[in-house]
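S.K.: my questions are about this predicted structure, shown below with the sequence.
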Amino acid sequence: MILIGYSGHAYVVHGIFMALCLHVNGYCDKEEKEQNPFSLRYYGNEMSVAGLEAMQQQKFFIAIGNNTIRKNIYYQLAGQNLFPVNAVHPSAIIDDSVSIAGHGVMVSAQVTINALARVCIGAICNTGCIIEHECEIGEFSHVGPGAVLCGNVKLGDHSFVGAGAVVKEGIKIGKNVMIGAGSVVVKDIPDAVTVVGNPARVLKMK
């Protein structure tokens, strides 16, 4: 197994694969890291000859928290017919009716995903978040640690829900939205805004 990206978020992903008894032996990044807590081999950047050869021979995962960077790398590699596996921690509670895309999804420890929810490609469901029935988590979006999405919430592509935020049932959140940590969302949110507070209010347009 190879990780693309090797910093804090990747350390969590490494733990997921260890919990699954899948050995991680290397990483790709812009440059070799001075800090290498798991003694992984450096394969160069993900588009280098060594990096591409390694990913042709081994499974890999894009272990980068930034939605835009993760998306861009995904499509660069898709152009080479290379697609990441999913990283789903064995402690996650996932209803049998949940639909999870086949590539690049992270579901961390103690996550709950309930009936008929849908998680799209490249999405992150971070530690301990709760995604209730019939929610949709858009492509390359990120639900932060401990966040709660009540039933029937639609989270748009490339959006971010900060740690501990709560989104009321039935809310629609646009694309490229950032919801601040601890916010309480009780109204629909349009595309490309940042919202914070309780109740959440628009802080700025992107």
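M.R.: Good, I have the coordinates.
S.K.: please count neighbours and contacts with C-alpha atoms only from this point.
M.R.: Will do.
S.K.: what distance do you get for the residue lying farthest from the centre of the chain to Met55?
M.R.: Distance to the chain centre peaks in the chain at Val49, reaching 26.4 Å (criterion: C-alpha atoms, centre = their mean). To Met55, Val49 is 10 Å away according to C-alpha to C-alpha, to the nearest Å.
S.K.: below is structure B, check it against A:
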Amino acid sequence: MDNIVMIGGGGHCKSVIDAALRSKRFGKIFITDVNLKPGDDIFGCEVVGTDDVLPKLLAEGTTKAFITVGFVKPSGLRSKLFYMAKDMGFSFPNIIDPSAVVSVNAKLGTGIFVAKNAVINAGATIGDNVIINSGAIVEHDSIIGDFAHVAVGTKVCGECSIGANTLVGAGATILQGVKVGSDAIIGAGAVVLKDVGTQCTAVGMPARILRGWN
């Protein structure tokens, strides 16, 4: 089994490691983080230093990496780390918790995390480095853009489109066919009945635009 390095050692890392251990797909799991000390561990997986050790890990045969920095608002950090590691030569597996249901007719990018009890239905397209968090549902023919986060308990109905680097907050519902732009925020519990533009924040039931950058 291949070894893998988790880039970022916070709370999101714990969820990803738990799923990775449950999947039994990997050998050693290493962690890099600026706020943890070498020799610390998370669920028995060793912290080996900051991102400065990534070239050494790669040279020693750890060729797989995963971005385990969380995403609570659009910042670009996850994409920056993803491309940094990709340029070094790392590849990115998808980590899917065994309790998740992913249709064989869904199309998946790379470096995707699908958490416990999440569902990705037939015809859905999930971009690179996306988080489909615990209990989230992405229905048929929906498109989730690169680096987006579909948070805990969210429902993305059929034929929706969620832009790159967008956060769909916990418990939100995106109604059938609605399009949400890139770098947007959908607030927790929002019910989105109509399209939301790029760099906009939408909250409420039904959702209203709270702030836009346009």
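M.R.: Cool, the structure landed. Note that the coordinates shown come from a computational prediction; the quantities given were computed from them, not determined experimentally.
S.K.: please state their TM-score.
M.R.: With the length set by TM-score structural alignment, normalised by the length of structure 1, the two chains reach a TM-score of 0.92; 203 aligned residues with a C-alpha RMSD of 1.7 Å.
S.K.: quick check, central residue of structure 1?
M.R.: By C-alpha atoms, centre = their mean, structure 1 has its centre lying nearest to Ile124, at 1.9 Å.
S.K.: structure 2: which residue goes with that one?
M.R.: When structure 2 is aligned by TM-score structural alignment, the residue opposite Ile124 of structure 1 is Ile131.
S.K.: surely its match touches Lys116?
M.R.: No: using C-alpha atoms under 8 Å as the test, Ile131 of structure 2 is too far from Lys116 to be in contact (11.5 Å).
S.K.: between these two, which contacts overlap?
M.R.: Taking C-alpha atoms under 8 Å, 6 or more residues apart in numbering as the contact rule, Ile131 of structure 2 and Lys116 have no neighbour in common.
S.K.: Ser142 of structure 2 -> structure 1?
M.R.: Here Ser142 of structure 2 is matched to Cys135 in structure 1, going by TM-score structural alignment.
S.K.: distance check, that match against Arg70 of structure 1.
M.R.: From Cys135 of structure 1 across to Arg70 of structure 1, the span is 22 Å (C-alpha to C-alpha).
S.K.: who has more neighbours, these two?
M.R.: Neighbours per residue (other C-alpha atoms under 10 Å) separate Cys135 of structure 1 from Arg70, with Cys135 holding more: 26 against 21.
S.K.: that one reaches Asn152, doesn't it?
M.R.: Yes: applying C-alpha under 8 Å as the test, Cys135 of structure 1 and Asn152 come out as touching, 4.5 Å apart.
S.K.: so what does Val104 of structure 2 match up with in structure 1?
M.R.: Using TM-score structural alignment, the partner of Val104 of structure 2 in structure 1 is Asp96.
S.K.: my read: that match touches Ile113, true?
M.R.: No: with contact defined as C-alpha under 8 Å, Asp96 of structure 1 does not reach Ile113; the gap is 9.6 Å.
S.K.: for these two, work out which one has more neighbours and name it.
M.R.: Ile113 (27 against 11).
S.K.: that one corresponds to which position in structure 2?
M.R.: Residue correspondence to structure 2 (TM-score structural alignment): Ile113 of structure 1 is matched to Ile120.
S.K.: quick one on the thing from earlier: ok, the residue farthest from the centre of structure 1 to Phe140 of structure 1 distance?
M.R.: Between Val49 of structure 1 and Phe140 of structure 1 the computed distance is 26 Å (C-alpha to C-alpha).
S.K.: what does Ile64 of structure 1 give?
M.R.: Relative to Phe140 of structure 1, Ile64 of structure 1 is positioned 11 Å away (C-alpha to C-alpha).
S.K.: shared neighbours of those two, anything?
M.R.: Residues within reach of Ile64 of structure 1 and of Phe140 at once, by C-alpha under 8 Å, 6+ apart, are Arg70.
S.K.: so which of those two has more stuff around it?
M.R.: In this view Ile64 of structure 1 and Phe140 are compared by other C-alpha under 10 Å, and Phe140 has more residues nearby, 28 against 21.
S.K.: show me what contacts that one?
M.R.: Applying C-alpha under 8 Å, 6+ apart to Phe140 of structure 1 gives the contacts Asn67, Thr68, Arg70, Lys71, Cys120, Ile121, Gly122, Ala123, Ile124, Asp157, His158, Ser159.
S.K.: okay, now the first one: neighbour count?
M.R.: Counted by other C-alpha under 10 Å, the residues lying close to Asn67 of structure 1 total 20.
S.K.: spit out the contact partners of it.
M.R.: Phe140, Ser141, His142, His158, Ser159.
S.K.: now, among those residues, which is nearest to Phe17 of structure 1?
M.R.: Here the nearest of these to Phe17 of structure 1, counting by C-alpha to C-alpha, is His142; it sits at 19.2 Å.
S.K.: ok, that closest one touching Ala163?
M.R.: No: His142 of structure 1 lies out of contact with Ala163 (C-alpha under 8 Å); the separation is 10.1 Å.
S.K.: more crowded one of those two?
M.R.: More crowded of His142 of structure 1 and Ala163, by other C-alpha under 10 Å: His142, with 26 against 21.
S.K.: trace Leu3 of structure 1 over to structure 2, please.
M.R.: In structure 2, the residue matched to Leu3 of structure 1 (TM-score structural alignment) is Met6.
S.K.: tell me which element its match falls in.
M.R.: Counting by DSSP states H and E, the element that carries Met6 of structure 2 is strand 4-7.
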